[in-house]
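Novice: compute the structure for the input listed below.
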Amino acid sequence: MSIHRLIVKSAALLTAGIAIGALLAGAAAAQQKLSFLAAEYSAKTLPFWEQVVADFEAANPDIDVTLEVVGWNTIHDLTAQRIAAGTMPDLVNTATIWVPEWVDAAAIRPLGDDLVDATLRADFVPALFDKGAVYNGENWGLPIAAAARAILLNKGLLAQAGFDPDAPIATWDDYRSIIVGVKEKTGAFGYAFDAKGVRAFRDFGYYLLNNGGTFFAADGRAAFNSPEGVEALQFLVDLVKAGAVPDPLGTTLEDYQPMYEAGRVATMINGNFAIAGIKANAPGLEIAVAAVPVKTAGQTPVTWGVTDTLVIGKAAPVEASRKFIAHIFSTAVRNQFDEAEGMLPVLLSQAGNPAFTGDPNIKAFIDMLPTSQFDPFHPQYAQMQELVKTAMQSAITGAASPKDALDKAAADFNALVK
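Specialist: This next block holds a predicted model:
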């Protein structure tokens, strides 16, 4: 081969290389980027999302998804920092109570038909889709995790105390009889609640809501010190005085759930996700699920529902986001997530899954969703929680009556309301 021909061949290869490089550069430029910040629910969360992202990218090679999974104790502040820095992820798995904060920061966009088509919208459980992330008249996200709260009963302890564990608990009086009766006849505590930790306000709220009360009035001021609220707190104080519950001033859910699993507490209010832990830690424990009772027969029981929400950043690429949303909210993916994390189904198309329908206790939680109420959106929600907890502690110690304790909490709260 002559030197001339070598030069020509080398030039041709160089030209071909430039052309291939241009094609690769064009392909890279055409690839869409999508960032997803997910919350960690358990050790199963990260591997689950890694597989979901891998499957999605295999089916959509033109979309590159950057996945980040962080704990619940850091995700709020991390999201806020990213917003402040102008690097808000395209999709974020957030607590629903934080949605107003992200809306007011102009960081997320409302749901539109360009992100969620009509077929997928119609597949969401209405109680979750219609109530969860609606703020200022607009829906700002999709329910990515759902749970509810109900009474979990140790059927053996109730039977030992002479109660029918399958009989409905209709009213507070019914429940009080069981709680006190179990303590008197078995020595185990009949119930446990928290007046110490972050969930204390809910242990008051279960009875406030099931007495027809509410935390806030329409103008945003306190309503938890209503007669309904005073009766709710008095109910809890009376249980403490009867010695039928472990000291709630030194007890949180993390303390009394193990007591429940050990047969030392007959009933507790907890989420559907607790069932998996009970089965693992106390496989011989036979449990049942009941709605939190109402004060007066004839009222409709209120279930405290909780959702976490997938929100979409203002700068998120629409087409890539729409495809990823459709993928992660497919029935198969949702079944995998909800089964792994012990959550309730968010789609109507999950209704036939034996993991939900085959367990009467999980089904009981699902059946309660239509009457659920969710955490209200209020700018001083966190402050309310602390003030109510302080009121609970004052009433339990006898430092103030339930009415005086709640009235003081309400006055302090109203001073914060703008």
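Novice: C-alpha from now on. contacts and neighbour counts both.
Specialist: OK.
Novice: what are the ranges of the helices in the stretch 51-200 of the chain?
Specialist: All helices of the stretch 51-200 of the chain, identified by DSSP state H, counting those that start in this stretch, fall at 72-85, 99-104, 118-123, 126-131, 155-160, 172-186, 200-209.
Novice: and those helices, which is most packed in?
Specialist: Comparing those by mean neighbour count (mean count of other Cα atoms under 10 Å), helix 200-209 comes out on top with a mean of 23.
Novice: packing partners for that one?
Specialist: With contacts taken as 3 or more Cα pairs under 8 Å, 6 or more residues apart in numbering; DSSP states H and E, helix 200-209 sits against helix 227-241, helix 381-397.
Novice: okay, the ones you listed in a markdown table with mean neighbour count and distance to residue 409 next?
Specialist: Shown next, in a markdown table, are these (neighbours: other Cα atoms under 10 Å; distance: least, Cα to Cα, whole Å):
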| stretch | mean neighbour count | distance to residue 409 |
| --- | --- | --- |
| helix 227-241 | 20 | 12 |
| helix 381-397 | 20 | 5 |
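Novice: please provide the structure for the following sequence as well, for comparison with the first:
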Amino acid sequence: MLRRKTARLVMGAAIAVTALWSTTAMAETVRMWTFLNPEGTAPREVALAQIVKDFEAANPDIDVVVEPQVWDQMTPKFLAAHGSGSAPDVIWVVTDFLGDAIQSGSLADLNELLVNNWPEEKKADFKDAYWDLTSVDGKQYGIFTSRNYISLVYRPDLLAEAGINPEDLKTWDDLRAAAEKLTVKDASGNVTRYGFSAAYSEQQADPHPMIPHILASGEPLFHPDGKANFASDAGVKGLEFYTQMIKDGLSPSQAATWTVDDLFEQFASDRIAMIQGSAVRISTLQSKLGKDKVSMSLWPGVEAGKHSPAVMAGWSVGIWSGSKSQEAAAKFVDFMLADPGDKLWTEVGGQIPGMKSTLTELKEFISQPGNEYLSVAATGAAEAGWLSPIEFSVGGYRQALNRATQQVLVEGKDIKAALTEAEEHFNRQNGR
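Specialist: Below is the predicted model:
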């Protein structure tokens, strides 16, 4: 009897293992490249992990494999992988190289794979400047996520201590005056906290804070033919504004070689009161400092009452045109970026919603103390934002401007000459 029972148990276990093996073998794999690691602890990473888990639970026939990449190298690496036929099924394309990706033929048309199956109200829910940027000649090459608005990030508690109301920072002169009040020195005259800083390394470079100065003047950052327009009068004044703050001790000299990660580390360590910062990073900073100690405002203007345009960036999620799993990839993209993904990105990841309906449905969440930056960024994107063009490649413009800053600060180069050299370098790099 015992022998028969044992045999039945072994046979049952074998059947279960066979069934499990069969299910796993039949599952279709969707590879995705992103800069986020779903095993990480940052809010966006936690959100992505939850989205993947929920999707696989709802779609047991599809396995999503996330392959984290270095963010500023990922899109060029994808373009190379497209050429060799080894690209991932789903790719997050950075704004600067979106035009290159579309023109290379590496991205599939999401209208055919996904959007044409949506009801009209769902299409309207997504349509905005980001949507229009990825729509070319009747084809939809991506849907944006991790939408970014890059402007002034500050410590509300430190500004309050200094008697500064963030709403009073209406002009660039106001910003400098606030930086002066927020800069603290010890008894020996050493700075223990700087008023303002950005990061000027060529590695992991954010758009230079001089760009809002150029855009506010009415000048374009690029001419219609794609050539750089960095060395305009507004560009010279903008770069002078930030380099002079370093020379005057209101910003740290080390910022010349700081990456964005270095800048955020210093901000989180109470070493800087105001920084140029991105909306997508605020949730991570708040997890370290507390929700009441990190906030965001629009850039000041040349004149009071008119905010300077801020650089809007983000990641256009697309599907590789050479993928053998486009249908499964489209199903995952829909889940990740629409319902329920958009709400998870907002509530868990602390990101600007991609759908208008999410803004409405999560109105109470967004209005909670510490979450106001979401509405600030959304308002800025609608009223005072700028997206880099995709008609021509703009890859390398961030690095060119940061290199010019380093030349002024480290080599003592004339600002106009440094920006003219940056223009020439960018134009040459892009064959213009």
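Novice: ok so, going back, out of the helices and strands packed on helix 200-209 of the first structure, which comes closest to residue 74 of the first structure?
Specialist: helix 381-397 (16.7 Å; Cα to Cα).
Novice: okay, the angle between the closest one and helix 227-241?
Specialist: 50 degrees (axes from the mean of the first three to the mean of the last three Cα atoms, to 10 degrees).
Novice: okay, the very next helix or strand once past helix 381-397 of the first structure sits on what stretch of the second structure?
Specialist: Later in the chain than helix 381-397 of the first structure, the nearest helix or strand by DSSP states H and E is helix 402-414. Using TM-score structural alignment, helix 402-414 of the first structure lines up with residues 415-427 of the second structure.
Novice: mean deviation, the matching stretch versus the first structure?
Specialist: Compared with the first structure after the fit, stretch 415-427 of the second structure shows a mean deviation of 2.2 Å (mean Cα distance after the TM-score superposition for the first structure).
Novice: in that stretch, what counts as buried?
Specialist: 415, 416, 418, 419, 420, 421, 422, 423, 424, 425, 426, 427 (16 or more other Cα atoms under 10 Å).
Novice: how about the nearest residue to the fifth one, chain neighbours excluded?
Specialist: Just to be clear, that refers to residue 420 of the second structure. residue 231 (5.5 Å; Cα to Cα, 6 or more residues apart in numbering).
Novice: contacts for stretch 410-426 of the second structure, please.
Specialist: 227-231, 235-236, 239-240, 256, 396-397, 400-401, 403-405, 407-408 (Cα atoms under 8 Å, 6 or more residues apart in numbering).
Novice: let's see it at 7 Å
Specialist: 228, 229, 230, 231, 236, 396, 397, 400, 401, 404, 407, 408 (Cα atoms under 7 Å, 6 or more residues apart in numbering).
Novice: kindly report the same for stretch 238-256 of the first structure.
Specialist: Contacts of stretch 238-256 of the first structure (Cα under 7 Å, 6+ apart): 179-180, 183, 189-197, 393.
Novice: what is the end-to-end distance of stretch 91-111 of the first structure?
Specialist: Terminal residues of stretch 91-111 of the first structure are spaced 12 Å apart (Cα to Cα, to the nearest Å).
Novice: that older thread, which one of the buried residues of stretch 415-427 of the second structure sits closest to residue 70 of the second structure?
Specialist: Of all those, residue 70 of the second structure sits closest to residue 426, with 22.4 Å by Cα to Cα.
Novice: among the helices of the stretch 51-200 of the first structure, which is nearest residue 110 of the first structure?
Specialist: helix 99-104 (8.8 Å).
Novice: let's verify residue 35 of the first structure: helix, strand, or coil?
Specialist: strand (DSSP: H, G, I helix; E, B strand; the rest coil).
Novice: how about the aligned residue in the second structure for it: what's its closest non-neighbour residue?
Specialist: Aligned counterpart of residue 35 of the first structure in the second structure: residue 30 (TM-score structural alignment). Distances taken as Cα to Cα, 6+ apart place residue 64 nearest to residue 30 of the second structure, at 4.9 Å, with adjacent residues excluded.
Novice: what ranges do the strands span in the second structure?
Specialist: Remark: strands assigned in the second structure by DSSP state E are 28-34, 62-68, 90-94, 135-136, 139-140, 143-154, 184-185, 191-197, 272-278, 295-297, 310-319, 385-387.
Novice: and the ones you listed as CSV, adding distance to residue 16 of the second structure?
Specialist: Output for the strands of the second structure, formatted as CSV (distance: least, Cα to Cα, whole Å):
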stretch, distance to residue 16 of the second structure
strand 28-34, 20
strand 62-68, 20
strand 90-94, 33
strand 135-136, 48
strand 139-140, 44
strand 143-154, 40
strand 184-185, 67
strand 191-197, 60
strand 272-278, 50
strand 295-297, 53
strand 310-319, 35
strand 385-387, 54
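Novice: export the contacts of stretch 238-256 of the first structure to JSON lines and tack on distance to residue 158 of the first structure?
Specialist: As requested, those are exported to JSON lines (distance: Cα to Cα, whole Å):
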{"residue": "179", "distance to residue 158 of the first structure": "9"}
{"residue": "180", "distance to residue 158 of the first structure": "11"}
{"residue": "183", "distance to residue 158 of the first structure": "10"}
{"residue": "189", "distance to residue 158 of the first structure": "11"}
{"residue": "190", "distance to residue 158 of the first structure": "9"}
{"residue": "191", "distance to residue 158 of the first structure": "11"}
{"residue": "192", "distance to residue 158 of the first structure": "15"}
{"residue": "193", "distance to residue 158 of the first structure": "18"}
{"residue": "194", "distance to residue 158 of the first structure": "22"}
{"residue": "195", "distance to residue 158 of the first structure": "24"}
{"residue": "196", "distance to residue 158 of the first structure": "27"}
{"residue": "197", "distance to residue 158 of the first structure": "27"}
{"residue": "393", "distance to residue 158 of the first structure": "29"}
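Novice: right, I'll leave it there.
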